[in-house]
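A.B. asks: Okay, here's the prediction I keep looking at, along with the sequence it came from:
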Amino acid sequence: MKTKLFFSLLCLPLAVAAAEPPEVNHYAFANYLGSGIYSSAGDTAAVANVPLSFDIEATNNGMLMLRVPLSVGFFNYRWQDLPDGEFPDAIGTVTLTPGVEYHWQATEKLAMEAYFDIGFGHNFSDSSNVGILSAGISTLYAFGAPEYSPLWVSRFYSAGYRSIQRGADDSYSALTTGVDSGVGLGFYALDRFMEPRLFMALHWYFGRGELADEPVGALMQGSTVEAGMSLAFDRPMGIEPATIDRLGVSYSRVAGEGVWRLFFSLPL
């Protein structure tokens, strides 16, 4: 169950395109998986997230924000289309999950984030709609030498959906922990400072009830290691709100198959 769920989440537009229930509605989780192009066993899926947010209130060590993340899934987009500048033929899915998010600086080196979303998703292939609910908490710990600026990130969140037409529902929880670090090098290009960085992360994805029923057993099974490299920019590239903070690629193995991911923001 874990590996099947994880793979369907990674390649969610492919699952929608194949119209194989219950994965047909897993595009509802797109906002929580990150922008990128996912490829496995010759199949490719593209997800573009626009993380819109607006400041509501700021304190000395915290910030309350309104989140309005928009996610779009494409069915027919391939790695080779990227350098050619080709755009997808059609939008396959779209999700909008507004909510509130709070960031606070717990210590000089430890930052924390928490959010709560209630949203909506639409699948253009069958004109179906889903309601979405999600909440999560994260820690970001800066440590080590400044020239490498390593960051240890841990995130836990739960997300669920309910089909408006069919009444079908599903949910999952995810735990991710990993480190993103520079390599002590950098250069200027395109009027920006660019820094090569490496990361490694361990992911756990739990189906409904697994973590509550058997927490130790759930943590001991179904883990996936992801490793990759990226080029981070000191200033975002693009036109607001469609900007990218970095460009990178990662590799992991899920259910015995290799999964490549092209990402455009912090991979953790």
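C.D. replies: Ah, there it is. This structure is a prediction, so every number in the text was calculated from the model and none was measured.

A.B. asks: Please make it C-alpha for all contacts and neighbour counts, starting now.
C.D. replies: Will do.

A.B. asks: which residues in the stretch 1-150 of the chain form strands?
C.D. replies: In the stretch 1-150 of the chain, the strands defined using DSSP state E, counting those that start in this stretch lie at 36-40, 43-58, 62-74, 91-96, 99-105, 110-123, 128-142.

A.B. asks: now the ones you listed in a markdown table, with distance to Val179?
C.D. replies: Converted to a markdown table, these look like this (distance: least, C-alpha to C-alpha, whole Å):
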| stretch | distance to Val179 |
| --- | --- |
| strand 36-40 | 19 |
| strand 43-58 | 22 |
| strand 62-74 | 24 |
| strand 91-96 | 29 |
| strand 99-105 | 19 |
| strand 110-123 | 14 |
| strand 128-142 | 9 |
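
A.B. asks: and here's the other structure:
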Amino acid sequence: VDSDFNAPSSEKPLYLNEFIQKPSAEHQVDVKTAMRNPVVSDPKDLVRSHAGDPHNKYGVAEWRHIHYDIVREPTFPRKPDLSKGELAAGAQVTRTDVWHDPKEPAITSVAKFSPENFRPVGWAENAPQPITTVPEGTLDFRTNRLPIGHADRRPWIYFLAASTGFIMSSIVRVVACKLVHTMWPAKDVWAAGVVEVDLRPVKEGQNFVVKWRSKPVFIRKRTPDMIEASRKDDPIAPSMRDPATDAERCKKPEWLIVIGVCTHLGCIPQPDA
């Protein structure tokens, strides 16, 4: 709203409008070289409880900033007077030519009005610079800490790096083992794929049927005549779908081992039929 009683904060601020404008690095130097107030240990020695804000001029702004909420700023505010230390920020910079300096590029002039370049008068002498938030007598291990880069910190860093590497390697190993064991066949499946057969009781010319993975396997101990008859068919082996000679099919000539499932309808043939 517009108010005739209360001017906007850019026209009549409720706080002292006295600021120092210079680079932030110079403000930090001022903090180190300024004449500081005496060091106090009791908060009640800092300022009297009824003294209020020394920068406050009057009114409710000491407790509530109502003034800045109900009074509308003008579209084109008044140009701040930098020679008096007035603050130039926000619309006072963007909508006035306070930043303009014909002796330097515009981008250099605008950069000088960055908020960190303004500090209120007396800031270097009065800004609180606490060295700790821990009361005296409270153990916080400050004196036990070594500075970063200290030679005595290296063993701890080496130990921490080695421990971290060992833990991460263990995690990777556990995950890899779990993944492999998840894809590993079950024990019953593994056992079904291995069948041991005692061939000593099998006589020459006799067939023996054993079950392997739910399929019948025919085992025949061949006689010399059977071996000779099978080898006579070796010349026509190349014409077969899976060409192989008798010697290639039977590592031991006397033993013929084949799966007894018909390739047509899956029926099981009768031995010696």
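C.D. replies: On my side now, so go ahead. Please read all numbers here as calculations on a predicted model, not as lab measurements.

A.B. asks: Overlay them and tell me the TM-score.
C.D. replies: Taking TM-score structural alignment, normalised by the length of the first structure as the basis, the two superposed chains have a TM-score of 0.17; 78 aligned residues with a C-alpha RMSD of 6.1 Å.

A.B. asks: mind checking how far the residue nearest to Leu133 of the first structure when sequence neighbours are not counted is from Val50 of the first structure?
C.D. replies: The spatial neighbour of Leu133 of the first structure that comes closest, neighbours along the chain excluded (C-alpha to C-alpha, 6 or more residues apart in numbering), is Ile118 at 4.7 Å. Distance of Ile118 of the first structure to Val50 of the first structure, computed by C-alpha to C-alpha, to the nearest Å: 16 Å.

A.B. asks: so the residue nearest to Leu133 of the first structure makes contact with Ala159?
C.D. replies: No. Contact between Ile118 of the first structure and Ala159 fails when scored by C-alpha atoms under 8 Å: they sit 9.9 Å apart.

A.B. asks: which of these two has more neighbours?
C.D. replies: Neighbour totals were compared for Ile118 of the first structure and Ala159, and Ala159 leads with 21 against 17 (other C-alpha atoms under 10 Å).

A.B. asks: Could you say which helix or strand holds the more buried one?
C.D. replies: strand 151-163 (DSSP states H and E).

A.B. asks: Kindly report the same for Phe218 of the second structure.
C.D. replies: strand 215-221.

A.B. asks: List the buried residues of that strand.
C.D. replies: Going by neighbour count (16 or more other C-alpha atoms under 10 Å), the buried part of strand 215-221 of the second structure is Pro216, Val217, Phe218, Ile219, Arg220, Lys221.

A.B. asks: can you list the residues you listed in JSON lines and add distance to Val209 of the second structure?
C.D. replies: Output for those, formatted as JSON lines (distance: C-alpha to C-alpha, whole Å):
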{"residue": "Pro216", "distance to Val209 of the second structure": "6"}
{"residue": "Val217", "distance to Val209 of the second structure": "6"}
{"residue": "Phe218", "distance to Val209 of the second structure": "5"}
{"residue": "Ile219", "distance to Val209 of the second structure": "6"}
{"residue": "Arg220", "distance to Val209 of the second structure": "9"}
{"residue": "Lys221", "distance to Val209 of the second structure": "12"}
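
A.B. asks: Tell me which two in these are the farthest apart.
C.D. replies: Farthest pair in these (C-alpha to C-alpha) is Pro216 and Lys221. Separation: 16.4 Å.

A.B. asks: Checking Ala218 of the first structure next. Helix, strand or coil?
C.D. replies: Assigned state for Ala218 of the first structure: helix (three-state reduction, DSSP: H, G, I helix; E, B strand; the rest coil).

A.B. asks: mind checking the SS state of the nearest residue to it once chain neighbours are set aside?
C.D. replies: The shortest distance from Ala218 of the first structure to any non-neighbouring residue, by C-alpha to C-alpha, 6+ apart, is to Leu211 (5.8 Å). Here Leu211 of the first structure is recorded as helix under three-state DSSP.
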